[in-house]
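Colleague: A predicted structure for the sequence below; I have some questions about it.
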Amino acid sequence: MTEQGVRWTAEQVLSLAPDAASRTAGGKLGTAGPWSEAGSGEGTVWGLCKGSGSRPYQTVVDLADPAGPAYKCSCPSRKFPCKHALGLLLLWAGGDGPVPASAEPPEWAEQWLAGRRRRTEAKQASGDGGSGGGSADPEAARRRAERRAERVTAGATELEQRLADLLRGGLAAAEQAGYGLWDETAARMVDAQAPGLAARVRELGAIPASGAGWPGRLLEECALLHLLDQGWLRRAQLSDALAATVRSRLGLPAAADGAPVRDRWLVLAQYDTVDAKLTTRRIWLHGAASGHTRLLLSYGAAGRAPELHLSVGLALDAELSAYPGSGQSRSALGERFAPPAPAAFRPPGTSTAEAAARYGAALRDDPWLESVPVTLDRVIPVPDGDLWQLADADTDSALPLTRAARSRPGLWRLVALSGGAPLKVFGECGHRGFTPLTAWPEGPGDPVPLC
């Protein structure tokens, strides 16, 4: 409820869940049975949920904050949102019956809301008054940047030697060495403060065990690493934009210095990738007026969901500022002018042939680019032997689905949604194929997340 009378869909509510268990538990509480004194008004939903104890849990959700939903529940869960908040939002999404609109919140809900407003106002007042810490020393910052550049240069030079040794001795040595060789090399790149190089080096260790044709794939990745090394070592000869791209691929910090672009940004997709230390959330947005497709990144420590959450199908009135680099999609989220609200518009689409051409053109600006965001119009998921592809309904072209896409439950959701009919599909198109992330039926209907 971010616009008068507009409620979220059940899919948008469940996308808030921090994990699969919460999603399942919240779904079971999305019925009227356990709830009493539920109501909604002015971007707030509240209710009492019967639990195992004698007193019901007091649950309230603030949906009107431009920074995103906030939750309060008297249950002992440490998850945000907890299953009671999810169940309450599912109940509210079902209509006015169990959660009537325009009601006055009870005292316990109003107290929490008032406290949130006071804290927000105090934070804004503190920000307007400025920081008392003083500005950073620019000379010290310059010296730190120079020292880091020297370490990165030493790491890139060492990596060049190791790649040369590998090719001189033959690729078969990589299969015999296993992961140990690459783990030790990656650790050296971490010491050199080049996390982007370290991540790429670690990926090399898995290639010899990836099946038939691995020597070719290993050689391709080594070539891209060599190109990145040379880009850094010869960065003085590059254009400013390409040098910024090299810095970003190495993992060096940069500020989003692009001019802020205010637009109504449609949330196209949101998905997380998890490793041992970090959860990375990727959120794709499309500007209704600008036509730009932009990527937001949010991070959380291992085992914790990132703070930023935007449900697919919502639109956000906000400013985005681009990060430096040639053809970079990543942006930083700036000022928000209204809470996210459901949107009826869809992104414009293109053909499968144009999608492949768009990726090829993007490689000129960023040779290390894995994929580009693309919305396909009128495509049909069809089997291709043991594989799957998206066939263009109006031409003879098609795009194969990536291995990651074929292993996700979203593939069968996509097939079921299509039923042999054309769809509009948003996803990432790269050299490994197309990964569908969200789909829309050809006629009226809500977007269906596939990841």
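Modeller: Here it is on my side, so go on.
Colleague: please make it C-alpha for all contacts and neighbour counts, starting now.
Modeller: Fine.
Colleague: for stretch 414-434, list every residue counted as buried.
Modeller: 414-415, 417-418, 422-430, 433-434 (16 or more other CA atoms under 10 Å).
Colleague: and of the residues you listed, the nearest to residue 7?
Modeller: Residue 7 lies nearest to residue 417 out of these, by CA to CA, at 22.9 Å.
Colleague: so the closest one makes contact with residue 441?
Modeller: Yes: with contact defined as CA atoms under 8 Å, residue 417 counts as touching residue 441 (7.0 Å).
Colleague: comparison target below:
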Amino acid sequence: MGERWSAEQVAALAPDASSAAAGRTLGSPSTWSGLGACTGTAEHPAAVWGLCRGSGKNPYQTVVDVSGPAYRCSCPSRKFPCKHALGLLLLWSAGSVPDADGPADFAAEWLRGRVERAAKAQEPVDRAAGPVDAEAAARRAERREDRVRGGLVELGRWLEDQVRGGLAGAERAGYAPFEQAAARLVDAQAPGLAAWVRALPGVVASGPGWPARLLEEYALMHLLVRAHENLDALPAPLAATVRRRVGYPVSRESVLAGPAVRDRWTVLGLRDDADDRLVSRRVWLRGSRTGQDALVLSFAGPGAVLDASLVPGTSVEADVHLYPDAAPLRA
């Protein structure tokens, strides 16, 4: 079956404190029947399952794909993982789930479906969509670069105006000048720089010594503008860093086409951040042999569930593809 997770690792999966507490309550063998766990095969992933007695006539059918992890439960909860999945995993972590040759019938169908869907996801894109128009793509990229170039020229002038007018003016002006400059950068398709400019009022409001910190931010932005002007002359890794800070998109396909770092990756920790429209998750990894650090970013819109496959404290042997950068980190 492989290495069991610790109770702390299971608790880290809980979507909130109330779910964690309810999961601990259900982590008792007396509420379960039909428990089992099996290793992964070509037909199904490694999994743990069980039937949890509830208030209704029929027990809840709970299955966890521990290689994902992914969860399925017949309960009506909209939380992932639900309290039943957490309780089941706590039983498994305590060694209270017996090993089995294969999954129970109620678990097998869902597990096989996951294998089939994963296989289909690896298939090439339907050729009926037609070949990519390389010339059209090149023209679009050229138009974007022209817009970005113009936006950065305008940003350079704006930075000069801010310094020439004196830093004290930033405190009096409030958010409006920064928001206007950021909006122009969005129009120029430079979202990375736009987000940076939008964060500058926070520097102004950061307390004593803010003028020096604001001047440092202006200097770094000016350096980025000048680096972009000489993008073609920069070493490829440094050019990739400049493009990333400006906000050029990098396709997942191009990253996966690059070399992979094979290692045993330990999940060091994770952090979730939320705004009105998006929830992001940052997961930090470290390779035990290479010492390489990696940051895995995932995003979810309203009502969607974040990827929970990387559990703090666990480790996995895997290939990691890093985004191009002078100091590669994002995976």
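Modeller: In hand now; what should we look at? Keep in mind the model is a prediction, meaning the values are calculated, not measured.
Colleague: before we move on, the earlier item: can you tell me which of the buried residues of stretch 414-434 of the first structure is closest to residue 148 of the first structure?
Modeller: Of those, the one sitting nearest to residue 148 of the first structure (CA to CA) turns out to be residue 430, at 32.1 Å.
Colleague: for residue 102 of the first structure, give me its contacts.
Modeller: Shown in contact with residue 102 of the first structure (CA atoms under 8 Å, 6 or more residues apart in numbering): 39-42.
Colleague: let's go with 6 Å and repeat that
Modeller: Contact partners of residue 102 of the first structure, counting by CA atoms under 6 Å, 6 or more residues apart in numbering, are residue 41.
Colleague: per the alignment, it pairs with which residue of the second structure?
Modeller: Under the alignment by TM-score structural alignment, residue 102 of the first structure pairs with residue 100 in the second structure.
Colleague: so where do the strands sit in the second structure?
Modeller: Using DSSP state E, the strands of the second structure run over 32-38, 47-52, 60-65, 70-73, 260-274, 279-287, 293-300, 315-321.
Colleague: which other residues reach the fourth one?
Modeller: Right, the one you point to is strand 70-73 of the second structure. Contact partners of strand 70-73 of the second structure, identified using CA under 6 Å, 6+ apart, comprise 61-64.
Colleague: and it against the first structure, how far off on average?
Modeller: Averaged over the aligned pairs, strand 70-73 of the second structure sits 1.1 Å from the first structure after superposition, using mean CA distance after the TM-score superposition for the first structure.
Colleague: that strand: how far from the chain's middle?
Modeller: Centroid separation for strand 70-73 of the second structure versus its chain: 20 Å, with CA atoms, centre = their mean, to the nearest Å.
Colleague: give the aligned range of it in the first structure.
Modeller: Under TM-score structural alignment, the match for strand 70-73 of the second structure is residues 70-73.
Colleague: out of the contacts of strand 70-73 of the second structure, which are buried?
Modeller: 61-64.
Colleague: out of those, who's nearest residue 142 of the second structure?
Modeller: Nearest to residue 142 of the second structure out of those is residue 64 (CA to CA; 47.3 Å).
Colleague: what about the residue nearest to the closest one when sequence neighbours are not counted, neighbour count?
Modeller: The shortest distance from residue 64 of the second structure to any non-neighbouring residue, by CA to CA, 6 or more residues apart in numbering, is to residue 71 (4.6 Å). As a burial measure, residue 71 of the second structure scores 20 neighbours (other CA atoms under 10 Å).
Colleague: same question for residue 294 of the second structure.
Modeller: Count around residue 294 of the second structure with other CA under 10 Å applied: 21.
Colleague: thinking again about what came up before, in a markdown table: the buried ones among the contacts of strand 70-73 of the second structure, plus distance to residue 312 of the second structure.
Modeller: Shown next, in a markdown table, are those (distance: CA to CA, whole Å):
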| residue | distance to residue 312 of the second structure |
| --- | --- |
| 61 | 27 |
| 62 | 23 |
| 63 | 21 |
| 64 | 17 |
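Colleague: still on that earlier bit, can I get the strands of the second structure in CSV with distance to residue 111 of the second structure?
Modeller: What follows is those, written out as CSV (distance: least, CA to CA, whole Å):
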stretch, distance to residue 111 of the second structure
strand 32-38, 11
strand 47-52, 8
strand 60-65, 7
strand 70-73, 10
strand 260-274, 25
strand 279-287, 26
strand 293-300, 24
strand 315-321, 20
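Colleague: nearest to residue 295 of the second structure, of the buried ones among the contacts of strand 70-73 of the second structure?
Modeller: residue 64 (25.4 Å).
Colleague: got the contact list for that closest one?
Modeller: Residue 64 of the second structure neighbours (CA under 6 Å, 6+ apart): 47-48, 70-71.
Colleague: can you tell me which two in the buried residues of stretch 414-434 of the first structure are farthest apart?
Modeller: The widest separation within these (CA to CA) is 23.8 Å, between 417 and 430.
Colleague: sorry, back to before: most neighbours, which of the contacts of residue 64 of the second structure?
Modeller: That'd be residue 48 among the contacts of residue 64 of the second structure, by other CA under 10 Å, with 29 neighbours.
Colleague: quick check: chain neighbours aside, which residue is closest to the most centrally placed residue in the first structure?
Modeller: What sits nearest the mean C-alpha location of the first structure, by CA atoms, centre = their mean, is residue 282, with 0.9 Å. Spatial nearest neighbour of residue 282 of the first structure, chain neighbours left out: residue 297 (5.0 Å); criterion: CA to CA, 6+ apart.
Colleague: quick check: the aligned residue for residue 35 of the first structure in the second structure?
Modeller: So, by TM-score structural alignment, residue 35 of the first structure is matched to residue 32.
Colleague: sorry, back to before: inside helices: which ones of the buried residues of stretch 414-434 of the first structure?
Modeller: Among those, the members found in helices (DSSP state H) are 414-415, 417-418.
Colleague: for the residue of the first structure most remote from its centre, give me its contacts.
Modeller: What lies farthest from the middle of the first structure is residue 54; by CA atoms, centre = their mean that is 41.0 Å. Remark: with contacts taken as CA under 6 Å, 6+ apart, residue 54 of the first structure is in contact with nothing.
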